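Peer 1: quick check, what structure comes out for this input:
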Amino acid sequence: MNDETAYKVLTGTEFAALEAGRFEGAPVDLADGYIHLSTAAQLTGTVDRHFSGQNGLVVVTVDLAALGEAVRWEISRGGQKFPHLYGRLRMAAVTAHAPLARAADGSVELP
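Peer 2: Next up is the predicted model:
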């Protein structure tokens, strides 16, 4: 597990809000009280489960070190530890972003 990098999938509207400094979280994040992030190994499963059939998605790479103690690794889907951000995701913590794309094997390509 790479404890330094995580990924967040955003709609185009959510990404625009992030760029403008107004992203408070997706509806599921707001409901759960933290921003859901995924590791590289978890990203394809997250997209398949929660974003199936959606277009215009953006994947952002998040520098977890920049977020400090606001990140907690907690047990979630399938007993795996996922990074959860208890605080705002700011563009300053995003190191890369790209439209969601799939590799030939169906996996989500990392930005």
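Peer 1: switch to C-alpha atoms for all contacts and neighbour counts from now on
Peer 2: Fine.
Peer 1: thought residue 83 was touching residue 76?
Peer 2: No - the criterion here is CA atoms under 8 Å, and residue 83 misses it with residue 76 at 9.5 Å.
Peer 1: for residue 35, give me its contacts.
Peer 2: By CA atoms under 8 Å, 6 or more residues apart in numbering, residue 35 lies in contact with 25, 26, 29, 84, 85, 86, 87, 88, 89.
Peer 1: give the contact list for the second one.
Peer 2: If a contact means CA under 8 Å, 6+ apart, then residue 26 has 10, 14, 35 as its contacts.
Peer 1: here is a second sequence; please produce its structure as well for comparison:
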Amino acid sequence: MPKPSSVVHITERSLWEAARERGTYEVSTRGRTLDQVGFIHFSSREQLPSVAAFLYGAYDGPDELVVLVVDPALLDAPLKYEPVKPGGEEFPHLYGPLPVSAVAAVEPWG
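Peer 2: You can find the predicted model right below:
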């Protein structure tokens, strides 16, 4: 399978803004950190709607959601495609912090 030119991650704007100040983003999913989960969960563009519905379907948080568009060629840590459950759909997982410099664009969600 050819490597995609980008992968995406949906998050809350305040988490992204804090990462911009630190230089790295380390949230896996909905507030769970890289240290807690072991990787940062990404999606393809095609997977994003179902991931957003699963994680933020009834989202009533104070922050608007944003989509981080990431260039895999700029990552410092391994990006592995793995199923969430055996035999299931594969998702990209980053096994290390996301450098802010690897984020090619930030798009509003919704």
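Peer 1: how far away from the center of its chain is stretch 5-21 of the first structure?
Peer 2: 8 Å (CA atoms, centre = their mean, to the nearest Å).
Peer 1: distance of the residue mapped onto residue 56 of the second structure from the first structure from residue 82 of the first structure?
Peer 2: Matched by TM-score structural alignment, residue 56 of the second structure corresponds to residue 51 in the first structure. For residue 51 of the first structure, the distance to residue 82 of the first structure (CA to CA, to the nearest Å) stands at 17 Å.
Peer 1: these two: who's more crowded?
Peer 2: Neighbour comparison, residue 51 of the first structure and residue 82: the larger count goes to residue 82, with 19 against 15 (by other CA atoms under 10 Å).
Peer 1: go ahead and confirm the more buried one touches residue 75.
Peer 2: Yes - with contacts counted by CA under 8 Å, residue 82 of the first structure reaches residue 75, the gap being 6.3 Å.
Peer 1: tell me where the first structure has strands.
Peer 2: 5-10, 35-36, 58-63, 71-75, 81-85, 94-99 (DSSP state E).
Peer 1: which strands or helices does the first one pack on?
Peer 2: What that stands for is strand 5-10 of the first structure. helix 40-50, strand 58-63 (3 or more CA pairs under 8 Å, 6 or more residues apart in numbering; DSSP states H and E).
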